[in-house]
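Colleague: Here is a sequence together with a model predicted from it:
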Amino acid sequence: MASLDSHLPEAQPQRAGVASLSLAAIGVVYGDIGTSPLYAFREAILAAGARHGGVTRADVLGVLSLIIWALILVVTLKYVLILLRADNEGEGGTLSLLALAQRSMGKPNRAILFVGMIGAALFYGDAAITPAISVLSAIEGLKLVTDQVDPFIEPIAIAIIIGLFLVQNRGTEAVARFFGPITLVWFIVMAAGGTHWMVQNPEVLTAVNPVHAIRFVADNGTLGLIVLGAVFLAVTGAEALYADMGHFGRRPIQLAWLFVAFPALLLTYFGQAALVLSNPEAMANPFYLLFPSWALLPVVILATMATIIASQAVITGAYSLTQQAVQLRLLPRMKIRHTSDEHQGQIYMPGVNRWLMFAVIALVVLFGSSSSLASAYGISVTGTMVVTATLAMVVAHKHWKLPIWLSVAIMLPFLLLDLIFLGANLMKIGDGGFVPLGIAAVMLVIMTSWVRGTAIVSAKDREAELPLGTLLDQVEQSDRLVSVPGTAVFLTSTPDLAPAALLHSLKHFKARHEQNVILTITTADVPRVALSERVQIEEVNEHFRRILLRYGYAEEPDVPQALLQCRRQGWKFDIMATSFILSRRRIRISTRSRVPGWQAKLFIALSRNSAAASDYFRIPAGRVVEIGTQMNI
């Protein structure tokens, strides 16, 4: 596995330094898991106390031990030490792992593709719930400052959430530089509050012994599984450290976890357990009660800032995941705006932002409190973790070239642990767990419908279109076509076939440009493609040439910029004398449709609402000519 180090991007550590990248990672990567102490221990201990209206010493130590070992096994061992090595040329996350697994297989695999789509769909459920539960849990601390604020908790939370989403189009560059320091202060404050109570009751340190966790689950049957579902709240956000690997590199993320986030989380959970042992009534809100009354308001303000940072990380993660899904042809094209001239990864997607804001506000209104939302939280995260562990087995065997028995032996224990957590969280479906599952189901239906629809359209194109060579022979032999000056660029996904726009142009205009380009844009199974490998030119004849542009799934296509590279390969053209001729296809449902009517209607709706090719590929609007075609599916 040591050879995998070569996949990490070396430019980032050299440019920014490990220390500064680690500080930035504290804010962006660990914002989500860093706000879990606001509600994780509370929900787990309340679930444990539901048996007889209170908790015993064994209950407290058992719950604490479960949280400690969840952090050790799930976050530290699985993600920080193992999965951070399963990078796709420095990029991590579900879709990066999917692309790496597909590339390792050597050919597209439908089963692996479907598993990857499930993981991506589940992420959207997590992206909707995280801002809602994080902001609510932070604002609820105001109840300890004054009882009169209770009716205003929900409106305050909604106002913060609306403000957070409304500023997305301005970019996060200016705010992001404060993410790391603010979250670092948050971890220090949490650790200080926890240490104070831990020192007063050091008995909680015995919870490091896993016997307490095992005994609690064994002695409590179904209740033990319910508590496990709540315990999992302590590790939500673990996927973020894997997904954000491309932004910071493996080493800064590992250092930030081992020396800051992990110790601070342990100390605050030790402190909450010690507080509950000393005062069982504190289980109503053990986090905020760690601090003296004079510190409550500052801690609430700091917690609110930390939850906004955690929410920001999830929102930008939704943008990045959607962009990758579009590039991998799992979703239709969407409008993308760059919010920074210096950092390509800082993007804003209006459609994603709008629907995600509506979903978060709806969750706040529907559930009203972080305790209610806690029942809905966890299912999507555990499902994503199951998908990650499954794909990691494929990568370990096919990409790392490990024997299949060793690949299974490495990941199977973690997969079984994830399945146990998933089973525990599935018990909460009736209490709100249906929400993330519903969101994931909708996204999965959209992705499968788009993949199936585009496959049918591609097959129809192959049935209807002429081989390019046949058409060019006819064009060269025709004496009725007029040659016009300039260059025409025809976009197509099948470079061996004549584009529909070219066929209609020749048929209706009876003219051929002096230079004609059959342009195909493909997405590789790697995050980025080197500039030297971006453009491939093939001379077909005196008037026609084929150009292939290759982009990684984490890149955004820029056709004019890429075509300028053709000058280096000897092709001279004037962009102001170039027309991009695109085919705007109108799709209708055939009476012999091969897909169910509802799915065909969904695909048509997605097609009509997808971003125009000229916008997505950054083609100058004044140089675009669109020719309408019609197709039945």
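Modeller: Looks like it arrived, so ask away.
Colleague: Could you use CA atoms for every contact and neighbour count after this?
Modeller: Fine.
Colleague: residues near residue 478, how many?
Modeller: The tally of other residues near residue 478 (other C-alpha atoms under 10 Å) stands at 10.
Colleague: Then residue 541?
Modeller: 11.
Colleague: ok now do residue 322, which residues does it touch?
Modeller: The neighbourhood of residue 322, defined by C-alpha atoms under 8 Å, 6 or more residues apart in numbering, consists of residue 331.
Colleague: In three-state terms, label it for me.
Modeller: helix (DSSP: H, G, I helix; E, B strand; the rest coil).
Colleague: again, but for residue 630
Modeller: strand.
Colleague: need the contact list for the nearest residue to it once chain neighbours are set aside.
Modeller: Excluding the flanking residues, the one nearest residue 630 by C-alpha to C-alpha, 6 or more residues apart in numbering is residue 586, at 4.6 Å. Shown in contact with residue 586 (C-alpha under 8 Å, 6+ apart): 628, 629, 630, 631.
Colleague: Try it again at 7 Å.
Modeller: 629, 630, 631 (C-alpha atoms under 7 Å, 6 or more residues apart in numbering).
Colleague: Next one for the comparison:
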Amino acid sequence: MGPEMSGEDRIQDHSNEEESLERASSEGHVESGRQKLRRYDSLDIESAKFSSHRAHGTKQGGGEWSVILQLAFQSIGIVYGDIGTSPLYVYSSTFTKGIKHDDDILGVLSLIFYTITLIPLIKYVFIVLQANDNGDGGTFALYSLICRYTRVGLIPSQQAEDQDVSNFQLELPNNRLRRASRVKSKLEQSRFAKYFLLFATMLGTSMVIGDGVLTPCISVLSAVGGIKQATSAMTEDRIVWISVAILVCLFMVQRFGTDKVGYSFAPIICIWFTFIGSIGVYNFFKFDPAVIRAVNPMYIIEYFKRNGKDGWISLGGVVLAITGTEALFADVGHFTVRSIQISMCAVTYPALLLAYMGQSAFLRKHKDLVSETFFKSVPDPLYWPMFAIAVMAAIIASQAMISGTFSIIQQSLSLGCFPRVKIVHTSNKYEGQVYIPEINYLLMLACIGVTVGFKTTEKIGNAYGIAVVFVMTLTSSFLVLIMIMIWKTHILLVISYVLIIGTVELLYLSSVLYKFYQGGYLPLAFAAVLMTLMYVWNDVYRRKYYYELEHKISPEKLKEISADTNFCRIPGLAIFYSELVQGIPPIFKHYVANVPSLHSVLVFVSIKSLPISKVPTEERFLFRRVEPMELNVFRCVVRYGYTDVRNERESFEGMLVERLMEFVREEFYVLHCNGREQDNDNHRGLENHDDNDHEEDTEKRVDDEAKIRAQEQVDRDLDMVEKAWQTGVVHLIGESEVVARKGAGLGKRVLIDYAYNFLKKNLRQSDKIFDIPHKRMLKVGMTYEL
């Protein structure tokens, strides 16, 4: 085997390929109908060409208004349950030591007003949602955008052909700025930056999952706790166990999917927003309309002057007014950008401001009731209806983070950063709506544990704030990179974003970290466990890939196998699965050493996840023939986005055979028609115009005979593939066991031999992920010493 290129060299090599292809296109050497076949180290470039289109156009804000309005209605029930129920506990969490001055109420109201306006409305609804990845959101969506524009991925599986996928292309402005190129170059050349970006992505993902645990606990406990106002017989322990029962019911209905749950929940949340907005208006006019003065930010400055350190600490309560905002971005894949913008601006934002203004007006006259602000501010005739709706709204509040958790785990799973779990797509009508059974039950157990262990919303609130602000800060960091490198935003606007939004978020982060020992450690503990799990899986995943890359079968070795007289061919089609994109995996050599026979047609299939949300079906399969041609051996890369359905209703093998036959026909036209016609055109362009017609006729006759022979060869190849498929398909799965090599350090042995293998043995296997029929499946085992 010849010397192997390193991963960085391969990536650079692919970059050169792309540049040469672009130059060829600009010079007119690549025809629009049929491209001339060119050999590259990854796969043949011509097999990636398809008509460009935008499969996710509707997800980015387009589409019929009837669909957008339906999704806007659904999003009220799924996205805003969490932020919508924050009035239940914000004031009680902010004024934990009571209200010392009348104007402190105006100061906190002003803080709430500007925080909701700056973070959920301006930052997320009008800026961050524009950074969606073909309609999908979340921390991994931002990371995937950066990975597509800069080569910061740690696995060298990038191919020049990937950029031909229509959804892969970024719509970049023409005026490329020098600073964007400098930032991009520094990221690509720094190994630390690559690891740091992956680490930050995992941290953000872990924090959102931790948020998904805390949201149900604090929301349900706050709502159920309101019954204490009606009866003194309701003790704290009873409230806790009623909350636990509600949480169990909530997680049990997740299997029905976001679509059905959304239509069930949306009317309730609409009623909730109507109630809190109306009661807010009632209290505003009844108690103190003067609280409208809180729009003056001077009240914030005076609040901090009066309270000093206590005012800074109270920010940990104020930040609870924007809980669930990250779910707004993570859940955009369940809906559309436009639908979320409509529901936020028309319903959520005005209802929340009215609710907080009404509570502030009430507190101006009843400062001693701050610990039970919400239910005490409800007029007596509306208490029981409001209590019932509050409990239902609190149940629904949990849905936003649960749905968001499912979405980001699906993304991280597809990008090799999470162990294999089952992804259930719950809606045929709307894309991106998923349910993960294993994660659902783990979240349920964690929620029960936190509710029983903490018992009060004050302690959970301390933990909740850290998870919320950490994710927001990471999102802002990624967004600044996207603004500089991809959007080419004016530097003054970038600086303004950092100074305004960044300063606000860092101020809140410093405040919530102060409560680390009062429960704030909980989300960080969750994040530590999840990041350890994700790091173990991703690290060994990368080590396996590099091992296969270094030990792949060379073309010379494959020719030796085919020339072996003891080797026999048996009828049928064999599909050999592996993760290696750049060649034939070493496990195949292990297979032929023990089974000296090959099927009449053999296809090496590599399942590859691209850093995009969806790959159109017609652009999914990428083929190349393995020399010598008489072997009938092909390589195929099957490309998926991180939200694509892999267990498709269409037969995978049927789609693969259909695309393979298309490739064989394409290969004929490219090699024997276009290529030869172009060569003849070039040759005739150099000849003298006075050449006799006899030579031209002879050339034409030779060309026609060559085409006939080539067409006969194509017909034989197509017939071979058709017969092999009809004879039967065998699915060969490479199941590699990994162990630490002899002499490896203790850390590597623990990582590979114990942590990774424990996860692998207790999680789903490849055949379950790809829904391969067991009767036609053969596993080939091999041990890799990493």
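Modeller: Ah, there it is. Just so it is clear, the structure is predicted and the values come from calculations on it, not from any experiment.
Colleague: How alike are these chains, TM-score-wise?
Modeller: In this superposition the chains share a TM-score of 0.94, using TM-score structural alignment, normalised by the length of the first structure; 623 aligned residues with a C-alpha RMSD of 2.2 Å.
Colleague: where's the aligned partner of the residue nearest to residue 630 of the first structure in the second structure relative to residue 785 of the second structure, distance?
Modeller: Mapped onto the second structure by TM-score structural alignment, residue 586 of the first structure lines up with residue 737. Distance, residue 737 of the second structure to residue 785 of the second structure, using C-alpha to C-alpha, to the nearest Å: 9 Å.
Colleague: closest to residue 623 of the first structure among the contacts of residue 586 of the first structure?
Modeller: residue 629 (19.6 Å; C-alpha to C-alpha).
Colleague: Could you tell me how many residues sit around residue 261 of the second structure?
Modeller: Residue 261 of the second structure has 18 nearby residues by other C-alpha under 10 Å.
Colleague: what about the alignment partner in the first structure of it, which helix or strand?
Modeller: Matched by TM-score structural alignment, residue 261 of the second structure corresponds to residue 175 in the first structure. Using DSSP states H and E, residue 175 of the first structure sits in helix 173-200.
Colleague: quick one: the helix or strand immediately after that helix in the chain aligns where in the second structure?
Modeller: Per DSSP H and E, the first helix or strand lying C-terminal to helix 173-200 of the first structure is helix 211-231. Per the alignment by TM-score structural alignment, helix 211-231 of the first structure matches residues 298-318 in the second structure.
Colleague: From residue 81 of the first structure, how far out is the most centrally placed residue in the first structure?
Modeller: Note on the first structure: the residue nearest the mean C-alpha position is residue 321, at 3.9 Å, using C-alpha atoms, centre = their mean. In this view, residue 321 of the first structure and residue 81 of the first structure are 23 Å apart by C-alpha to C-alpha.
Colleague: so residue 514 of the first structure, which of the three states?
Modeller: Applying three-state DSSP: residue 514 of the first structure is strand.
Colleague: Could I get the contacts of residue 586 of the first structure in JSON lines, plus columns for neighbour count and distance to residue 301 of the first structure?
Modeller: Below are the contacts of residue 586 of the first structure laid out as JSON lines (neighbours: other C-alpha atoms under 10 Å; distance: C-alpha to C-alpha, whole Å):
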{"residue": "629", "neighbour count": "13", "distance to residue 301 of the first structure": "57"}
{"residue": "630", "neighbour count": "10", "distance to residue 301 of the first structure": "57"}
{"residue": "631", "neighbour count": "14", "distance to residue 301 of the first structure": "57"}
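Colleague: just these now: which is nearest residue 214 of the first structure?
Modeller: Residue 214 of the first structure has its nearest neighbour among the contacts of residue 586 of the first structure in residue 631, at 60.8 Å by C-alpha to C-alpha.
Colleague: Report the contact partners of the aligned residue in the second structure for the closest one.
Modeller: Aligned by TM-score structural alignment, residue 631 of the first structure pairs with residue 784 of the second structure. Contact analysis of residue 784 of the second structure by C-alpha under 7 Å, 6+ apart lists 736, 737, 738, 739.
Colleague: okay, now residue 479 of the first structure: neighbour count?
Modeller: 8.
Colleague: Roughly how far does residue 589 of the first structure sit from residue 456 of the first structure?
Modeller: For residue 589 of the first structure, the distance to residue 456 of the first structure - C-alpha to C-alpha - is 12 Å.
Colleague: Contact partners for the counterpart of residue 332 of the second structure in the first structure?
Modeller: Under the alignment (TM-score structural alignment), residue 332 of the second structure pairs with residue 245 of the first structure. Taking C-alpha under 7 Å, 6+ apart, we find residue 245 of the first structure in contact with 90, 91, 92.
Colleague: what residue of the second structure matches up with the last one?
Modeller: To tie it back to what came earlier, the one meant is residue 92 of the first structure. Match for residue 92 of the first structure (TM-score structural alignment): residue 137.
Colleague: What degree of burial does that match show, as a neighbour count?
Modeller: Around residue 137 of the second structure there are 29 residues (other C-alpha under 10 Å).
Colleague: residue boundaries of the strands in the first structure?
Modeller: 337-338, 347-348, 482-491, 511-523, 535-539, 544-551, 578-588, 624-632 (DSSP state E).
Colleague: closest to residue 38 of the first structure out of those strands?
Modeller: Using C-alpha to C-alpha, the strands of the first structure put strand 347-348 closest to residue 38 of the first structure, at 29.1 Å.
Colleague: Tell me the residues of the second structure aligned with that closest one.
Modeller: With TM-score structural alignment as the criterion, strand 347-348 of the first structure aligns to 434-435.
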